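In: Have a look at this prediction, sequence included:
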Amino acid sequence: MAVHYGRDEVAAKETVEAITGAGGRAFAVRAELGVPGDVDTLFAALEPEIDGLDILVNNAGVNASASIEELTPELYDRVYAVNVKAPLFIIQRALPLMRDGGRIVNITSGVTRIALPGTIAYTGTKGAIEVMGRTLAKQLGPRGITVNSVAPGFVDTDINADWLRGDPEAQAYAAGFAALGRVGTPEDVADVVAFVTSADARWVTGTTLDATGGSAL
């Protein structure tokens, strides 16, 4: 298993150790996304280590907290480069390596269903990913490759750390969105991803699985 990271080498090594400690094989691959040559850098490190691909999960992303009045062209370009352009061209590069019957999962967001004006650019990137997934599902169906999206809600991850962690009021606000009454954990979302990459989800493709804990119902 390849564990990609952009900057946090420590976290990548911890993930590799968790996988190998459970009896799996894993290695870390560093490539900053959203910069020129990002896909080439990623696959230059990946390809010598593998003989094919069965599962691709596009999980990397950056936030863009800005309303329409605050949004700048520079911020727009940055968030689209990481959240849309990089996954698209990673998939393009991965397809010749992917075995028939493979799985592609794109991490989107509940913001495609829940209107949050303060994240208009971020919302747009996640909408683009969902439409891209449906289109690719149609194209790759004859190969038995499924393409799905998983849409988390508020989750306690690094992308939300600057406003969520350590702030009881922010945590209460985020938990208040979910019907299940709490902030999501990485494990909540990872289990949904694990399902959609499994044989049990062989007849599921071109769709978005809501993993928001019932947010904004």
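Out: Here it is on my side, so go on.

In: Please make it C-alpha for all contacts and neighbour counts, starting now.
Out: OK.

In: Do a quick rundown of the helices in this protein.
Out: Secondary structure of the chain by DSSP state H: the helices cover 9-21, 38-46, 73-80, 86-94, 120-140, 161-164, 168-175, 186-196.

In: Now tabulate those helices in a markdown table and tack on mean neighbour count.
Out: A markdown table is the format used below for those (neighbours: other CA atoms under 10 Å):
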| stretch | mean neighbour count |
| --- | --- |
| helix 9-21 | 15 |
| helix 38-46 | 17 |
| helix 73-80 | 15 |
| helix 86-94 | 18 |
| helix 120-140 | 20 |
| helix 161-164 | 14 |
| helix 168-175 | 15 |
| helix 186-196 | 15 |
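
In: So which of those helices is nearest Val155?
Out: helix 186-196 (6.7 Å; CA to CA).

In: ok, now which ones touch Asp100?
Out: By CA atoms under 8 Å, 6 or more residues apart in numbering, the contact set of Asp100 is 143-145.

In: Identify the residue nearest Gly206 in space, chain neighbours excluded?
Out: Nearest non-adjacent residue to Gly206, counting by CA to CA, 6 or more residues apart in numbering: Arg134, 4.2 Å away.

In: also this one, for the comparison:
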Amino acid sequence: MTDHSITGKTVLIAGGAKNLGGLLARDLAQHGARAVAVHYNSDASKAEADKTVAAIEAAGAKAFAFQADLTSAAAMEKLFTQAKEAMGSIDIAVNTVGKVLKKPMVEISEAEFDEMNAVNSKTAFFFLKEAGRTVSDNGKICSLVTSLLGAYTPFYAAYAGTKAPVEHYTRAASKELGERGISVTAIGPGPMDTPFFYPAEGADAVQYHKTAAALSPFSKTGLTDIEDIVPFIRFLVSEGWWMTGQTILVNGGYTTK
């Protein structure tokens, strides 16, 4: 019988230095992962990556940090190669990379669109490609999207629009990799209480989002807290393996499909 526990497994997390990715890296180490590879984007995130590596090692797992701009296919291939060489295998791969832009469509420049597409869509595609080539049989792959995929709203066309293809990439990858026992999922949190959220929102919008979910009164911030998302990802990359090809919105009742 295939072992779907996290114990003894190796993990690669793109965007794993801080916020949701950093908390997930720590959590999986605490739940028995043998080794965790933490990707971070630039020198600005190195200090946070080093803290996450130290926390993983304190939990008893091996830890490795790799810096890369993952908007190129070559960089993505190199990351997976380095991570596999360091850990010996990659059993679980999670992509938390993303960029938010809140702006009317008529004001979005071509350069802004190209950047959003590169970070949210292209990166996700080549992450799934390399995961498909590298992740062990019976492995697990999970990508972060957004609950805005289920919302009817203005101003997020470039953000939700460049995250939307990941849903299709996930379905295709799950079909193509299923014969190897690999499950592939995507998870869409609601607006999260992280430093990425607030710069894109005005005070009125922040207040709205803090009250928009059905369970907002029971959240410490009113928003989706990263502590509430990590257990869902942990489940999907372990005992929840039978769910594949799905995009799950986890947002306390902020929106649904």
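Out: Okay, I see it. Everything numeric in this text was worked out from a predicted model, so none of it was measured.

In: and stretch 63-71 of structure 1, which stretch of structure 2?
Out: Aligned by TM-score structural alignment, stretch 63-71 of structure 1 falls on residues 100-108 of structure 2.

In: Report the buried residues of that stretch.
Out: Neighbour-count burial for stretch 100-108 of structure 2 flags 100-103 (criterion: 16 or more other CA atoms under 10 Å).

In: one step back: looking for the alignment partner of the residue nearest to Gly206 of structure 1 in structure 2.
Out: Match for Arg134 of structure 1 (TM-score structural alignment): Arg171.

In: Need the counterpart of Ala58 of structure 2 in structure 1.
Out: Taking TM-score structural alignment for the superposition, Ala58 of structure 2 sits opposite Gly21 in structure 1.

In: now do the same end-to-end measure for the match of stretch 63-71 of structure 1.
Out: By CA to CA, to the nearest Å, the extent of stretch 100-108 of structure 2 from end to end equals 13 Å.

In: I'd like the distance between the match of Arg134 of structure 1 and Ser183 of structure 2.
Out: Noted for Arg171 of structure 2: a distance of 10 Å to Ser183 of structure 2, by CA to CA.

In: what is in contact with these two at once?
Out: 244-245.

In: of all the contacts of Asp100 of structure 1, which comes closest to Pro48 of structure 1?
Out: The closest of the contacts of Asp100 of structure 1, once distances to Pro48 of structure 1 are taken by CA to CA, is Ile145, at 23.1 Å.

In: Map that closest one across to structure 2 for me.
Out: Per TM-score structural alignment, the equivalent position to Ile145 of structure 1 in structure 2 is Ile182.

In: Then Ala121 of structure 1?
Out: Ala121 of structure 1 maps onto Ala158 in structure 2, by TM-score structural alignment.

In: Contacts only, for its match.
Out: 101-102, 105, 113, 116-117.

In: Now distance to Asn95 of structure 2 too, for these, in TSV please.
Out: Putting the contacts of Ala158 of structure 2 into TSV (distance: CA to CA, whole Å) gives the following:
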residue	distance to Asn95 of structure 2
Leu101	19
Lys102	22
Met105	27
Phe113	21
Met116	16
Asn117	15
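
In: Show me which strand runs longest in structure 1.
Out: strand 98-107 (DSSP state E).

In: Relative to structure 2, what is the average displacement of that strand?
Out: By mean CA distance after the TM-score superposition for structure 1, the fitted strand 98-107 of structure 1 averages 0.7 Å away from its aligned residues in structure 2.

In: can you tell me what part of structure 2 that strand aligns to?
Out: The aligned range for strand 98-107 of structure 1 in structure 2 is 135-144, by TM-score structural alignment.

In: Compute the first-to-last residue distance for the matching stretch.
Out: Stretch 135-144 of structure 2 end-to-end distance (CA to CA) = 18 Å.

In: One more: stretch 101-121 of structure 2?
Out: 14 Å.

In: ok, now stretch 67-74 of structure 2?
Out: 13 Å.

In: Pull out the buried positions in it.
Out: Neighbour-count burial for stretch 67-74 of structure 2 flags 67-71, 73 (criterion: 16+ other CA under 10 Å).
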